[in-house]
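Q: Have a look at this prediction, sequence included:
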Amino acid sequence: MDLVSLIGTILAFLVIIVGTLLKGSSVDALLNPAAFVIVICGTLAALLVQTPGAVLKRALAMLPMVYRPPQHQPANLISRIVGWSEISRRQGLLGLESQIDAESDRFVGKGLQLLVDGTEPEALRGVMEVELETREHSDLLAARVFENAGTYAPTMGIIGAVMGLMAVMQNLADPGKLGHGIAAAFVATIYGVGLANLLMLPMAARLKGMIQKQTQMREILIEGLVSIAEGENPRQIEAKLQGFTP
């Protein structure tokens, strides 16, 4: 569990609640079913119209990564690649066959399989780079779902506020309802702007950062596997791959 992200999410809700209290209002003022339906359901409806089902499914699958991010450890990966290089020098490429089944990452397993099969270095690089670009594109599309939600939510909030004001205008003859009605109208704006800037947009940025790190890890892997296929010395491979790390 990533405590920083969890604390940030909790703080986002506290900011709205405490800010409301400090402004002299009450928490009950934030509870508005109509605003919830307009902003949350409206944003979801817009996403469903825009987003293919497969992309939406991938986005939902990536959501837990915000709070349970995958571990990106370039030094550990480089150490493993150097170990594979040493095995290949002692036992040949077929000596790496036992390493394939031990890999839980399908991308790593595919690269090792191509290496064991004796694929030419440039052909191996080409196959793996196509796989890399495809995965990166798919993941970025999924991350943009949250970015798009952050775009639609404030607009839905404005729609909710306008609809609330329309209801207020219909009750001008009853001054006692005006204050409550206007306050309720702007709750939708709080929902929309808060959802976008405290949750959706930060989540999208966080996921994009993770995708970038994952891409870097895969680039290290590709370069390492190609170097093994070319028969480079393990120490040379290690020195080359160290260039990917700060």
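A: Yes, it's here.

Q: okay, CA-based contacts and neighbour counts for the rest of this
A: Will do.

Q: Hmm, D2 is touching P70, no?
A: No: using Cα atoms under 8 Å, D2 makes no contact with P70, being 10.1 Å away.

Q: For the chain, which segments are assigned as helices?
A: Counting by DSSP state H, the chain has helices at residues 3-22, 33-36, 42-50, 53-62, 74-91, 97-101, 106-116, 121-169, 178-194, 201-229, 234-242.

Q: which residues touch the residue lying closest to L178 once chain neighbours are set aside?
A: Nearest in space to L178, with sequence neighbours left out and distances taken as Cα to Cα, 6 or more residues apart in numbering, is V168 at 6.1 Å. Taking Cα atoms under 8 Å, 6 or more residues apart in numbering, we find V168 in contact with 177-178, 181-182.

Q: Return the distance of V168 relative to A188.
A: Relative to A188, V168 is positioned 14 Å away (Cα to Cα, to the nearest Å).

Q: buried set for stretch 122-135?
A: Across stretch 122-135, burial judged by 16 or more other Cα atoms under 10 Å covers 124-125, 128, 132.

Q: Could you do stretch 237-246 as well?
A: 237-238, 241.

Q: for that stretch, how far is the first residue from the last?
A: OK, stretch 237-246 end separation, Cα to Cα: 17 Å.

Q: here's the one I want to compare it with:
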Amino acid sequence: MDLATLFGLVFGTICIVVSILIGGGWAPSALMDFVDAPSIFIVVGGTLAALAIAHPISDIKRLVPLFMRSVKSPSNNTFELIEKIVHYSDTARRNGLLSIEHAMEPGDDPFLRRGLRYAVDGMDREQIEASMEAELESMGSRHSGGKRVFDTIAGMGPAFGMLGTLIGLVAMLKNMSDPKAIGPNMAIALITTFYGACIANLLFAPAATKLAIRHEEEELNKRIIIQGVLGIQAGENPRALKSRLLVFLAPQLRGSDEEA
């Protein structure tokens, strides 16, 4: 798991719990004051209903895998990926393009393996670039759809929290004849807003942002792979290819021989 994400979730939850306990005089029962089944039902149920209206079932089924993706550390190190591409470039330069097929490893990025196979199979530069760009565009569409699911939840959660508050206020105003019931009813009415804000601002809005960052990282890696495969197919000098690919990285990430 990404340590920053784990820290954010844990620290954010601790801050909320401690704030509740401080407000309740450190009494454990103060936490139970923030548990209300009808409020949970309208926020969670209403948000899921809006999600079902806004998105196809196929997108909703990806909700849990997408959330897990947002909290996982990125799997590919970009500098190591460049080193791998340069290794294959050197192999092709020394032993011929066909030798790459036997040099590929099972753990290599599938996108890289497909690109190298295109080159080994004799596809020309335009065909390779078109095929890999089409796959990259398809990936972008999938990732964009997943992020929209999280954006919907982040937007609908607070909205249904406010709706629950309005329902609670209506119930409270109908019982104004009993002054003692006003305070507790008002508290329950506001809890739904609390739930909606937590769902949006602690979970799904940050997760949507993290998904966007993960997409940018993966897109960068795939663009590096495309340029690397095209360089290998063209017989580019490995050192020249490495220098060209390192331009995609920030100077401090390029290795000691490339820092600038």
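A: Perfect, I can see it now. Note that the structure is predicted; figures quoted are calculated from it, not measured.

Q: excluding its backbone neighbours, what's nearest the residue sitting nearest the centre point of the first structure?
A: In the first structure, the centroid-proximal residue (Cα atoms, centre = their mean) is L207; its distance is 2.3 Å. Of all residues not flanking L207 of the first structure in the chain, A143 sits nearest, at 6.0 Å (Cα to Cα, 6+ apart).

Q: Tell me which residue of the second structure lines up with the one you found.
A: Under the alignment by TM-score structural alignment, A143 of the first structure pairs with K147 in the second structure.

Q: My guess is that match contacts A212. True?
A: Yes: here K147 of the second structure lies in contact with A212, judged by Cα under 8 Å, at a distance of 7.1 Å.

Q: Same drill for the two, tell me which one is more crowded.
A: K147 (24 against 17; other Cα atoms under 10 Å).

Q: distance of the counterpart of G111 of the first structure in the second structure from K61 of the second structure?
A: Correspondence of G111 of the first structure to the second structure, assessed by TM-score structural alignment: G115. To K61 of the second structure, G115 of the second structure is 30 Å away according to Cα to Cα.

Q: Same question for E105 of the second structure.
A: Taking Cα to Cα, one finds E105 of the second structure at 32 Å from K61 of the second structure.

Q: How about L115 of the first structure, nearest residue that isn't a chain neighbour?
A: That would be A229: by Cα to Cα, 6+ apart, it lies 6.5 Å from L115 of the first structure.

Q: Then T245 of the first structure?
A: Per Cα to Cα, 6+ apart, closest to T245 of the first structure is P74, 6.9 Å.

Q: Burial check on the aligned partner of the one you found in the second structure, number of neighbours?
A: In the second structure, the residue matched to P74 of the first structure (TM-score structural alignment) is T78. By other Cα under 10 Å, the residues close to T78 of the second structure number 22.

Q: Pretty sure T78 of the second structure sits against R223.
A: No: T78 of the second structure is not in contact with R223 according to Cα under 8 Å; the separation is 10.9 Å.

Q: circling back to that earlier point, same list, the buried residues of stretch 237-246 of the first structure, but as JSON lines with distance to G150 of the first structure please.
A: Output for these, formatted as JSON lines (distance: Cα to Cα, whole Å):
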{"residue": "I237", "distance to G150 of the first structure": "43"}
{"residue": "E238", "distance to G150 of the first structure": "42"}
{"residue": "L241", "distance to G150 of the first structure": "38"}
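
Q: P64 of the first structure: which of those is nearest?
A: L241 (30.2 Å; Cα to Cα).

Q: Pull the number of nearby residues for S227 of the first structure.
A: 21.

Q: Show me what it aligns to in the second structure.
A: Match for S227 of the first structure (TM-score structural alignment): G231.

Q: and that match, what is it in contact with?
A: Counting by Cα under 8 Å, 6+ apart, G231 of the second structure has contacts 89, 241.

Q: What's the local residue count around D124 of the second structure?
A: Going by other Cα under 10 Å, the residues that sit close to D124 of the second structure add up to 13.

Q: That one and A4 of the second structure, how far apart?
A: Per Cα to Cα, D124 of the second structure is found 43 Å from A4 of the second structure.

Q: what do you get for L190 of the second structure?
A: 31 Å.
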